Structure formats: C-alpha cells, structure tokens
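Chemist: Let's see this in three dimensions:
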Amino acid sequence: MPLRRLLSALFLLASSTAFAAVDPSLLQDLRWRLIGPFRGGRVLAVTGVPGEPEHFYFGGVNGGVWETRDAGRTWQPVFDGQPIGSIGALAVAPSNPRVIYVGSGEADMRSDIAQGNGMYKSMDGGRTWSHIGLADSQQIGRVLVHPRDPDVVFVAALGHPYGPNAERGVFRSRDGGKTWRKVLYKDENTGATDLAFEPGNPEVIYAALWQTRRTPWHIYPPSSGPGGGLYKSIDGGEHWTQITGHGFPDKPGRIGLAAAPNRPRRLYAMVDVPDVGGIYRSDDAGATWTHGSGDDRVWGRGWYFAGITVEPGNADVIYACNTALYRSEDGGKTFVPVKGAPGGDDYHQLWIDPEAPRRRILGVDQGTVVSVDGGETWSSWFNQPTGQFYHVSTDNRFPYWVYGSQQDSGAAGVPSRTNAYDGIAITEFREVTAGGESDEIAPDPQDPQILYGGRVEKLDLRTMQTRTVDPALAYPDLYRGTWTLPIVFSPRDPKVLYFSYQRLFRTADGGEHWTAISPDLTREAPGVPPNLDPPTAANRPGEGSRFGVIYTIAPSRTANHDLWVGTDDGLIWRTHDEGAHWDNVTPAGLGPWSKVGILDASHFDPETAYAAVDRHRLDDVKPYIYRTHDGGRHWDLVASGIPDGSFVNAVREDAVRKGLLYAGTERGVYVSFDDGDHWQPLQLNLPVTSVRDLDVHGEDLVIATHGRAFWVLDGLAPLRQLDARVEGAAAWLFK
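Modeler: Here you go, the predicted model:
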C-alpha cells in the first residue's frame, strides 16, 4: 500500500473524532479472493452467436453475464463492474453479433427473487456496457431484437414483484435503447413475461402478459390474477389485439411462447392455468388453438417453468423446460425426458442455433451447459462460480473450511486456501448432506468433522453418516419452518446448540435431547401488507405454515444465558436467563412482515446488538440496520451511506475493533468505522451481487453471495488499525 496514500488518509481520519469515513483510495489495494465452489447457479437467460460455432453467452441470477468461446469448456465474466448482477434476459442482435442487450432482474416470481434496474447494452461484444433505461422495471422476462435492424428492440417487463408500478408491459425502442415507448400496457399490476416474432416477419409479434404478485407468506406459487393474456400485433407493435377463445384457455397465468422457424404460422404456448394447463398449439397464427399435452411433468409449476423451444428444421419437434428437459416429436401431444430425469434439475431456457441447430445452450438452476452435437453430449456446469448461497459458516481447522447451502444444488464445503499452485480446484470442494439447499450449517466448534444443518441433520465427515436429530421429529405438525432456518452454537459454551422454528430449541448433547426454551415468539396476526392488490390479499388460505418463524439467533458473546432472536414477521426478543423469561425489544416502528435477517450480539458489550432488517417483501428496498447500546430499550436506525436498492441481508461486528461493522446488502458489501453512523462501500474487486451473510474468522472476512459463490477478504489488519493512533507516523506496519 503506497505510503503517500496511507498518510494522507490518516491525517483525514485524525481530523475527526467521529472517524466517519476512510478515503476510498486507501482501501483500493485490498482484494477479495474467490474460493468457489465452481458449481453453477440459476440461469434464465442463454443465447449463442450464429456463425460462431463455439461462442455462447449466459446470464446468471445475481451472477452477471458470462461468455464462452470454446463451447462451454471455460467461461469468463463480461458484465463485472456494472451496478447490478441479476440477469433476466439477454439477446444478441442477429444482424450484428457485437450488439448485445441485457435485461436485468429475473422474472420467474419465486419467493427468493433478485430484482434488477433496467436495460443494458454492449456494442463491442460485451467488453463495455451502458445502462439504457427502464430502471424501475425490476424484472425483465424477454428481450427481442429485430432480425435486420439492431436498433429495434422489444422488452417484456414484468415490473415489481411485491407491489404495483407503472414501468411494466411491452416496451419498444427504435434507436438502440436511447428512448423507449410503452406499446402494450394493461395496468400497474400486470406485466409482460414473453415475446416472439413470427419467423420471417418481424411486424408480427406475440406478447404474453401476466397479472401476478408475490406475497410475504408464500414460498412457492405467487398470486395469478385474471388480467393476463396473449396478445398479437401485426404492425410492429403499434396496435395489439388480445387472443381469446377458439381453444385458448380463459384467464391464463404465466405463458411461454415459441414460434416454429420453418412453419411461421405455427405458434406454441406453455400456459399455466388451473385444470387445463399445458401445451397449446396454433397452426393459423393464433386464430385457433388445440390443447396438446396436459402432462403435469411438462407444465407443472407453470408460474416457474415456461421455457419452450421449437427445433428449427421440424415444427413438430419441441422442447419443454421443467424439472427435466422434455422433447415432443408429435407437435406437443406427448413428451419424453431427454435430459435431467430422474435428477430433478430445474430447466428454464433452451436456445437452438437457427442456422446450425446441432448447436444449443441450456439454462438450468444448476448453471449452463452447451451442446454441439444436438444434445447427445453436454459441457459441464462445474466450471461456473455462480452458486447461490444463503449463509456462511466456518470451522476451526487450519486452514479453515467454509460451509453454506446452495440453492438447488445442496450444501457444500470448500477449504479457505490450498497449497496447490493453481488455487482451489473443483475437486477440493465436498458436498454436504446436512443443510439441504437453503438452511444454515453449524460446524461443531470442538470437532470440525461434525456438522449440523437442515432441520436438523448431524453429519460426520469421517464416515459421511447423516443422522436426523430434529427436535420436531416426533411432532412435525406443531411447528412451522420457512425456507431458511437458523442453527448456531453458543460462543460461550461450545456444547450448546440452538435451533428454531417458531420456538427456540436448545441441546447440549449433540442433538440427542432438545429443550424448547421459548414460546411461539412470532406475531399472532401480522395482517395483510398494504402493497398487495385485492386478488393477492384475498389469497391467505394458501399461505400454509411457512411464515412466522424465528429467523435469526444471536447468543451473547459476553454474558452467559443471554440470547437475542429475531423473527421473519418483524419482532426482536431477548432473554437473560436461557429462555425462562423473554422481553420484546422490537424497535419502535418496525412493523409486520419486516424480516429480521441477522442479529449480531456485540463482542464487547452485552447490552449492544445490531440487526439487519429486510423489507423488500413490502416493496420497500431501502436499507435498514438497527443498533442498540442499552439492551434493546432504544434502537437507532444506522444505514447512512447505503443507497436505496441495496436492502440489507446481514450485519456483523468486527471481533477485534469496537465500532467496526460490515454489512452484506443486495448489491454488495459495506463497512462502517463509526459503529454504523456512516457506511461506505467495501466492494473493491468484488462483482456486484447479493451478499447474504458474512463471517469474521480471525484475520479474514468471509462472505456468502447469492450468485457468485464464496469470497474471502484476507487480512483485516488495515481496517482494524486505520484510526487516529497512527497520526503523524512516518510509516506504519500493520500487524
């Protein structure tokens, strides 16, 4: 670190007793280090470059845009440096493959969703990018570029997943994204999810609209209102007509579209609608329809799966994406799985080269794979560090191992470092049966070969034997469990392990016996959030038992029998006597459905704690971090410096320096040197992505990202020692 930058920053710091901010140039030589695993995450957007046999792109959900020039053997990120990582759609201009359009924000409406901030464009094959508008669209399901004019582009924008907004529907630009016109719009609750040209005639366009909204209480299906439908334009998007009747189902939900390249008037639609969902086909450009396969394997969970692709040379051969890739050779009447079954991988989009149809690329929840032989063989998805992790934990080995649960691929562990000259390889990661795809993992502090995770499983890494030791095993109907549940050891007694549903449980003998040490600590009636439209608000009977849980557990580091817990419906509680008595210490104004994502008890003071609160399920993406110094009697909101859109997933206090805090947000990492009063980016070389959790391990800061795997910031000494103590020093050795 150059001495001149160090000294200038130190004088700046010494000039203020508050020590509010550090000159960013002082931190620029710090570096995040990717440790993997190199195991892919969810991909909804894929495409290739016609005429270039080994050239393909994919867009990851919070993983950015990646490029391969060797048919998937290696991938390189080409979107890093942009202020968003969630990719919902991408398209290469057919008439100029150096022009690429990217729509940010996934549009699959899952409960764990990554919103975007509009459209991006590259004019040099992905080397540089520009933001080109539609910043409030949040979810983009399809980008369609005119086959002969790269400046004419259509966008299907679904809009806010948790609330109404106007920037949704179908947009058209005729000047390469400089200006946009909304050409198809229903209302503030209905957006667009898919688009298709009639092959050979780009004046004819089909568009799918969907009225939908996510609720805070559903894990799987969102609401699906009556306002959606299939629309057609025959004049390049100037005017639209809704396609109804004549065999097409009423009040459809999500619709996926595909036109047959060698039979332009044939259109396929994957329609999510109760009782009569499935594949629909029109042979007369949408005038009449026949219902093909209603096989639930092909269209089930149609709110999530809508990918459909037609073989370029044969209009009767189509592919449907679901928990396997299915193929029909009779125009959609019957299907057989051709990839994925019985593995249960979740498939989303298949692109087939219209000029060389043996070339294809497939986007899956486990990553992206490429085939150059018509699907007989595929490349690997174990070469993409785009895994989506929910939490991070570390053990006490040297070098320590890093653990977390990866969406759709299961839990994994990786070493924090290696002696190998070429770094940590994919062969060094290990799959972990405890933890599943979403729960926390707790390594035993006395035996790092024992892991606890899931609800609750105990794994011995020496034998790979897994035992279920769940406290609710005998009475499962009495307890609620959401997608992610906490499990944590006491930092003061390494034998004590805590786990929660709506009640908090404690074990001191490895899960052999559990004791419930709290009542139900969630809200009895959290009510209906004001951001919901009437059809969604009325859908409470479908909420099931997956809301109203203790979402985070923070045992005190400084006082015995002292714990803090936070719920996913906006409550914070504290006990001083291991659960015999509980005090509601919720910050004033923290309303229902405010998820307390992480609580962190101070390393220095039993009365100090920090809370990361997430309100994006209320269509509120502002950052919320709360701090108390008096045991929860009073809380301060301390998020200054973190911008809107970067809602906070986690906050952690440094273990050595009092007042040094780290925050993981939906769009990166932030640091505070003054106990949260001011925050500044700690992004450095880290790509913009969702940071779900942080762990201060010795001299390192370890993070779990939801789209770019695990990273480590080695050597926290500069952050810990940059203060007024070094004022006037000619040189300073960090130690």
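Chemist: can we go C-alpha only for contacts and neighbour counts from here?
Modeler: Will do.
Chemist: Quick one: list the elements packing against the longest helix belonging to the chain.
Modeler: Criterion DSSP state H: the longest helix present in the chain is helix 3-14. If you count contacts as 3 or more C-alpha pairs under 8 Å, 6 or more residues apart in numbering; DSSP states H and E, helix 3-14 packs onto helix 24-27.
Chemist: where do the strands sit along the stretch 101-250 of the chain?
Modeler: With DSSP state E, counting those that start in this stretch applied, the stretch 101-250 of the chain shows strands at 119-122, 130-131, 140-145, 153-157, 169-173, 181-184, 190-198, 201-213, 223-224, 229-233, 241-243, listed in chain order.
Chemist: helices or strands next to the second one in the packing?
Modeler: With contacts defined as 3+ C-alpha pairs under 8 Å, 6+ apart, the secondary structure elements packing on strand 130-131 are strand 119-122.
Chemist: Equivalent analysis for the longest one, please.
Modeler: If contacts are counted by 3+ C-alpha pairs under 8 Å, 6+ apart, strand 201-213 sits against strand 190-198, strand 223-224, strand 229-233, strand 255-259.
Chemist: Pull the residues that contact the longest one.
Modeler: Residues external to strand 190-198 that are found in contact with it (C-alpha atoms under 8 Å, 6 or more residues apart in numbering): 107, 140-144, 155-159, 168-170, 185, 203-212, 227-228, 254-259, 264-265.
Chemist: what angle separates that strand from strand 201-213?
Modeler: Calculated by axes from the mean of the first three to the mean of the last three C-alpha atoms, to 10 degrees, strand 190-198 forms an angle of 160 degrees with strand 201-213.
Chemist: same thing with the last one?
Modeler: Angle between the axes of strand 255-259 and strand 201-213 is 170 degrees (criterion: the same axes, to 10 degrees).
Chemist: Go ahead and name everything in contact with the helix or strand following strand 255-259.
Modeler: Next helix or strand after strand 255-259 toward the C-terminus (DSSP states H and E): strand 267-271. By C-alpha under 8 Å, 6+ apart, the residues outside strand 267-271 that reach it are 252-260, 277-283, 285-286, 299, 302, 306-308.
Chemist: Now the second one, please; I'll put the structures next to each other:
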Amino acid sequence: MEISQFYNLGLSKSNPNRLVAGAQDNGTEMLTNATWDAIRGSDGMECAIDHYDEDVIYAEYQYGGLRKSYNGGNNWDNIKPVSYEGPWNTPYEMHAVNNNLIVVGYNEVYRSTTGGMIWDSISYGVTGGAEIQSIALAPSDENYIYAASYSKIKVTKDAGLSWTYIKPGLANYNMTDIAVATNNPDRAWVTFSDYNNIHKVYETNNAGSSWTNISGSNLPELPVNCIVYQGGANDDLYIGTDVGVYYKNNTMTEWIPFNDGLPNVIVKELEIHYDEGTISAATYGRGIWESPLNTLSSVSTNNLEKLDCTIYPNPANDKITISANTSGINVSIFTLTGQKVIETTSKTISVSSLAKGCYIVELESNGIIKREKLVIK
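Modeler: Prediction:
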C-alpha cells in the first residue's frame, strides 16, 4: 500500500484502528489494525464509515457508483440515487453528527435522511448543468449544504428548498474543495487549483455574501486539492497540495509546511480524528499517512461524549436499561437505515419486538446527544 494512488479516505470514529480508502486501479481498501483488505474493485473513490458502527461502510467507484455495506465490506447494496453517470470522483458527504444524513452531487444534489435508502432531489440547475465536484455540510446545522462545480458554487440554508449563488468575490479558477466551520454554518472555505500562489484559499463568514483571500504569499504555485477545518482549536486549517500539507491558524497570516516525515507527494484528502488527536492524508502515490494534530481540540468529536450514560445489557434480547448521569433523557432507537422504531423517555425499555440485528440508540438530554450501537440477539 506504500505506493497506492489514493483519492479519498474515511476514518472510523468508533474504532480508531479502522479506515477505508479509495485507490486508482485498486478499488476500495480497508485497514483494520495493521491488516489491509480489498473490499471493492474498480477505481476506488470517496468512502466513509458510519460514525457509530464500524461495519457500515460507504464506497464508490468511478463516475458515482455509490454502494453501502452493512457487514464490513463482505456484501454491498446499490444506493446510487440516479441512473446516469456522475463526475469521475462523484462527491458525497455524511453529516458529522447525523450518520443517516448523506448528500451526494451528480448534475444535481441528492439528499438522504435514511442512510441512502431513500433519496430526495433537492436542486434544479444548481450548477447550470455542470457536474458537481464538491459537497460540504455544516456540522452545526443540517439544513446547510454547499455545492460547487469547478466554476460555480451555491449554498442552501433550508435543505434545498432554495439556493443562493455565491461565486462573486471568488477567483476565476477551478474550485477543488469546500470546508465548513464546526460551530458556524455561515463560515466556510474554498480552495482552488491552477498554478499560482495568489488565489488558493478563500474564506467567508456570511455564507458567501462576501469572500476574503487568505492565501498569503507562502504557498507553492501548485494546486490546492483539499481543506479541513479543526473545531475546538484556534481555527486551525490544513490544506493538501501537490507537494504535501500546509497549515495555518487564526494567529498566522501565512501558511507553513506541515510535512514532518511526509514525502513530497500529492495530497488528495485530509480527515481529522478528534478523539485520537490525529490528521490522516490520502496521497496519490505514497499511500495513507497520519500525524498528530498541531493543536489538540478542547472538545471531543461534536460533543458526542459529554453525556455520560451506559446501555446494558448489550447485546440484549428482551429489554435494556439506560444508566445516565442526568434525569430527563430522551431515547430513540433507529434501524441502520434510519427508521425510528422506538421513542421513549423511560430508562427501562422493552426491545422484544425488535428483529435480531444492529440498531443505533440515540440519547438526548439538554441538547447534548450521544449515540451508541445496540445489538439485538
């Protein structure tokens, strides 16, 4: 895997020792501990792992062949929402908190709240017929979606009911990626390709009503391929270029190399594992690399771990009990396809009516949410 040409990667929040990655000519590969397994063929593209169940995996082959596995890549369901082909590396994203919210871009934007089982077309002429190349969701607001072709970009604040064109103020070069702040849906960044060091990264604080060029003068005259924002830090930003990773935070005016130990290589995607304090890079030609973050976040991933509670027994067959450090807890149980099957405020719950298999238990108290995997045997 040391010379694999990876386009994308997806980390597991529930198991930090697992990741999936999509590779040119080598399909989708899964790394568990130190073992690589080929789990899909063709050209592997964007991939993701469910936040709460490491065996639920999304993979894609060229031109938007979107698939989903419920058993760690042994079997796959076709969840592609359209019959036509998308771009070479069709973009899609799982929401940072809601694992059942998936948005994908072909010529239009499609949104699913059921983990890809049912799709809604939520745009019309969003990019004037051009293929969508980038999709970004706001972690703090499920209704915000940014979508871009190479030359046009729009945003919706109401889950696709209306879209606003936000290209004015941006450079006239090919857009390559979008990132959204974890705590503010109106704050976003866009990166650009082309061979200059002037127009590489732009920032907005008002959902694209205006843009600020934050490229500085220290970046190489090469494409910027991807960007990731680190929440709970100092507005830390990481970008992947054709010669490695660069970094800046809100105390800096210039980007600096972040390449200790990393080869001089094209970086296609970056992803942060908050609980591990690491950032991983999918490179085109030198495999997958991992580094400690420059700054550790002050909060865990999306505040999911602040609600202290336990579900027992797990696995279960007739009832479960919720032990929590707070009163007034709301409990919802979902199938892996997003169907809500139980909703209650009781801490002792009968599950005898549920079929055998895996479920997601969502616990909510005072606006704090925690989700856990439940096995019914």
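Chemist: before we move on, back to that, turn the helices and strands packed on strand 201-213 of structure 1 into CSV, including distance to Gly48 of structure 1.
Modeler: Compiled in CSV, those are given as follows (distance: least, C-alpha to C-alpha, whole Å):
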stretch, distance to Gly48 of structure 1
strand 190-198, 17
strand 223-224, 32
strand 229-233, 27
strand 255-259, 17
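Chemist: Using JSON lines, please lay out the ones you listed together with mean neighbour count and distance to Lys339 of structure 1.
Modeler: What follows is those, written out as JSON lines (neighbours: other C-alpha atoms under 10 Å; distance: least, C-alpha to C-alpha, whole Å):
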{"stretch": "strand 190-198", "mean neighbour count": "27", "distance to Lys339 of structure 1": "24"}
{"stretch": "strand 223-224", "mean neighbour count": "22", "distance to Lys339 of structure 1": "29"}
{"stretch": "strand 229-233", "mean neighbour count": "22", "distance to Lys339 of structure 1": "29"}
{"stretch": "strand 255-259", "mean neighbour count": "26", "distance to Lys339 of structure 1": "20"}
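Chemist: Out of these, which is closest to Trp180 of structure 1?
Modeler: Closest approach to Trp180 of structure 1 among those is made by strand 190-198 (15.3 Å; C-alpha to C-alpha).
Chemist: what about the closest one, how far off from structure 2?
Modeler: Strand 190-198 of structure 1 differs from its equivalent in structure 2 by a mean of 1.3 Å after superposition (mean C-alpha distance after the TM-score superposition for structure 1).
Chemist: Could you tell me where that strand falls in structure 2?
Modeler: With TM-score structural alignment applied, strand 190-198 of structure 1 matches the range 130-138 in structure 2.
Chemist: which residue numbers in structure 2 go with the longest helix of structure 1?
Modeler: The aligned range for helix 3-14 of structure 1 is empty, by TM-score structural alignment.
Chemist: coming back round to it: kindly reformat the strands of the stretch 101-250 of structure 1 as a markdown table containing distance to Ser405 of structure 1.
Modeler: Output for these, formatted as a markdown table (distance: least, C-alpha to C-alpha, whole Å):
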| stretch | distance to Ser405 of structure 1 |
| --- | --- |
| strand 119-122 | 31 |
| strand 130-131 | 33 |
| strand 140-145 | 27 |
| strand 153-157 | 31 |
| strand 169-173 | 35 |
| strand 181-184 | 41 |
| strand 190-198 | 30 |
| strand 201-213 | 27 |
| strand 223-224 | 28 |
| strand 229-233 | 37 |
| strand 241-243 | 44 |
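Chemist: contacting residues around stretch 229-246 of structure 2?
Modeler: Outside of stretch 229-246 of structure 2, the residues within contact range by C-alpha under 8 Å, 6+ apart are 179-183, 219, 222-228, 247-251, 255-259, 262-270, 272, 295-299.
Chemist: how long is it end to end?
Modeler: 12 Å (C-alpha to C-alpha, to the nearest Å).
Chemist: So what does Gly73 of structure 2 match up with in structure 1?
Modeler: For Gly73 of structure 2, the aligned position in structure 1 is occupied by Gly126, per TM-score structural alignment.
Chemist: next one: Cys358 of structure 2
Modeler: Checking TM-score structural alignment: Cys358 of structure 2 goes with nothing.
Chemist: What of Met30 of structure 2?
Modeler: In structure 1, Met30 of structure 2 lands on Glu67 (TM-score structural alignment).
Chemist: you'd agree its match is up against Trp75?
Modeler: Yes - Glu67 of structure 1 is in contact with Trp75 according to C-alpha atoms under 8 Å; the separation is 5.5 Å.
Chemist: Among those two, which residue is more densely surrounded?
Modeler: The neighbour count for Glu67 of structure 1 versus Trp75, taken as other C-alpha atoms under 10 Å, is higher for Glu67 (22 against 19).
Chemist: Surely the more buried one is in a strand?
Modeler: Yes - with DSSP: H, G, I helix; E, B strand; the rest coil as the criterion, Glu67 of structure 1 is located in a strand.
Chemist: For it, list the residues it contacts.
Modeler: Shown in contact with Glu67 of structure 1 (C-alpha under 8 Å, 6+ apart): His55, Phe56, Tyr57, Phe58, Trp75, Gln76, Pro77, Val78.
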